[in-house]
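> okay, predicted coordinates and the sequence, questions at the end:
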Amino acid sequence: MPAALTSNDNRVTVAMTGASGAPYALRLIENLLAQGQQVLLMVSSAAKVVLATEENMQLPGNPKAMAEFLRHKFGVTDTGQLQVFGKEEWFSPVASGSAAPKRMVVCPCSTSTLSAIAVGASNSLIERAADVVLKERGQLILVPRESPLSTIHLQNMLTLSQAGAVIMPAAPGFYHQPQSIDDLIDFMVARILDHLQLEQTLVPRWGYGTTSVRGEE
């Protein structure tokens, strides 16, 4: 079970990897920053390709330049609120159990990253950061986007679930009657925020929205 979160722990590690679903990650980061959370971000090389394909966004290669680019995009003035780390910055806070945030979201999570975390490979900073959260009994949320899922994928998900991670496939619902792609994105981001124990007003909670559904009489 994840360790209890302290009330003053406002840090969240976010990793973007090479699965489809970049809009989920950007919306998540936007909401975390808006709530005053400190985001420690890692973006894999494959994730940069996905961002360019899905969002027409060309991120700078240098982590510091990338951080400046994203701070400008999200309107962040505090340089400490959004930090970006390269894949081999082994002296960054996320690489050590003594300094890493207790909460981490990999969104989107490629099946390659999923498998590496499942076996404890730690060949990149993203993999090491996830390994740290698991060993420290923190909260690790993985958002895979793949279809169909092979037996290998499912076995890796089972291994990680048994290790304490939350597997949250990018599978938006439709009961809130989405009117746009943004509504579908918000559905998933709302679920992630719920699990991070953060408030969200993106999607009405079941039973509290304006939509009513009647069964046949």
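In hand now; what should we look at?
> only C-alpha atoms for contact and neighbour calcs from this point on.
Will do.
> and the helices in the chain?
22-34, 45-55, 63-74, 111-118, 125-135, 151-162, 181-195 (DSSP state H).
> included below, for side-by-side comparison, is a second structure:
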Amino acid sequence: MRLIIGVSGGSGVIYAIRLLEVLHTLKIDTHLIISRWAKECIKLETDKSIDYVTRLANKVYDNDNLASAPSSGSFKTDGMVIIPCSMKTLASIANGYDDNLITRAATVSIKEGRKLILVPRETPLTAIHLENMLKLARLGIIILPAMPGFYHKPKSIDELLNHIVGKILDQFGIEHEIFERWKGEEVAE
């Protein structure tokens, strides 16, 4: 399996790092595009280096190089995840504005009928944000907000991260056991 991972400049880059760590462990072929502001967020929000993050991927592309392989439909992939997906990136994709490699690769995923998952982390959301999400959801794009579940009684940030990462893996049919699945519970009346 080959996946493109786009990391846009929004708070929540730790989700992207955890996804890359898990995909690396599972030996999934990952092609990484990190925006300039995502690199700044990595420095601001985590203790990880850019070098650590890029070493988790099989290939890294410059977000400003629209001649890179992911800008073409002939570059075969199983899909793309943008995590976190900033509202600027989401708006660009929703309106066909491909001004960088992340948005161009997303457009390629849409036009080629490949799975595209956007993981917004913004809150609160404006009506414009919601309209852009609805527009994309109607095209079949998966909008998977960074809203972890709590039914498994998480005890750490890693468990919260794993819940979202596991939901992404589920969308691609990738087997995992990184979070506890709901088994149902009898509720007394």
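Yep, it's here. Predicted model only: the values in this text are computed from it and were never measured.
> coming back round to it: just say which of the helices of structure 1 is most tucked in.
Burial of the helices of structure 1 is given as mean neighbour count (mean count of other C-alpha atoms under 10 Å); helix 125-135 ranks first at a mean of 24.
> output the contacting helices and strands for that helix.
strand 103-109, helix 111-118, strand 139-144 (3 or more C-alpha pairs under 8 Å, 6 or more residues apart in numbering; DSSP states H and E).
> could you dump the helices of structure 1 into TSV with distance to Met168 of structure 1 added?
Formatted as TSV, the helices of structure 1 follow (distance: least, C-alpha to C-alpha, whole Å):
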stretch	distance to Met168 of structure 1
helix 22-34	12
helix 45-55	18
helix 63-74	25
helix 111-118	12
helix 125-135	15
helix 151-162	10
helix 181-195	8
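> need the counterpart of Arg137 of structure 1 in structure 2.
Taking TM-score structural alignment, Arg137 of structure 1 has Gly113 as its aligned residue in structure 2.
> ah, wrong one, I meant Thr111 of structure 1
Per TM-score structural alignment, Thr111 of structure 1 is aligned with Met87.
> which residue packs closest to that match, ignoring adjacent ones?
His129 (6.7 Å; C-alpha to C-alpha, 6 or more residues apart in numbering).
> rewinding a little: what's the burial count for the match of Arg137 of structure 1?
15 (other C-alpha atoms under 10 Å).
> contacts only, for it.
By C-alpha atoms under 8 Å, 6 or more residues apart in numbering, no residues touch Gly113 of structure 2.
> switch to 10 Å and redo it
Gly73, Asp78, Gly79, Thr107, Leu139, Gly140, Ile141 (C-alpha atoms under 10 Å, 6 or more residues apart in numbering).
> can you give me the distance of the closest residue in space to the fourth one that isn't next to it in sequence to Ala188 of structure 2?
In this structure, Thr107 of structure 2 finds its nearest non-sequential neighbour in Ile93, 6.6 Å apart by C-alpha to C-alpha, 6+ apart. Here Ile93 of structure 2 is placed at a distance of 47 Å from Ala188 of structure 2 (C-alpha to C-alpha, to the nearest Å).
> rewinding a little: write the PyMOL selection for whichever of the contacts of Gly113 of structure 2 are buried.
Remark: buried members of the contacts of Gly113 of structure 2, expressed as a PyMOL selection using 16 or more other C-alpha atoms under 10 Å:
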select buried, resi 73+79+107+141
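> now the contacts of Gly113 of structure 2 in JSON lines, with distance to Tyr15 of structure 2?
Putting these into JSON lines (distance: C-alpha to C-alpha, whole Å) gives the following:
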{"residue": "Gly73", "distance to Tyr15 of structure 2": "27"}
{"residue": "Asp78", "distance to Tyr15 of structure 2": "20"}
{"residue": "Gly79", "distance to Tyr15 of structure 2": "18"}
{"residue": "Thr107", "distance to Tyr15 of structure 2": "22"}
{"residue": "Leu139", "distance to Tyr15 of structure 2": "25"}
{"residue": "Gly140", "distance to Tyr15 of structure 2": "23"}
{"residue": "Ile141", "distance to Tyr15 of structure 2": "19"}
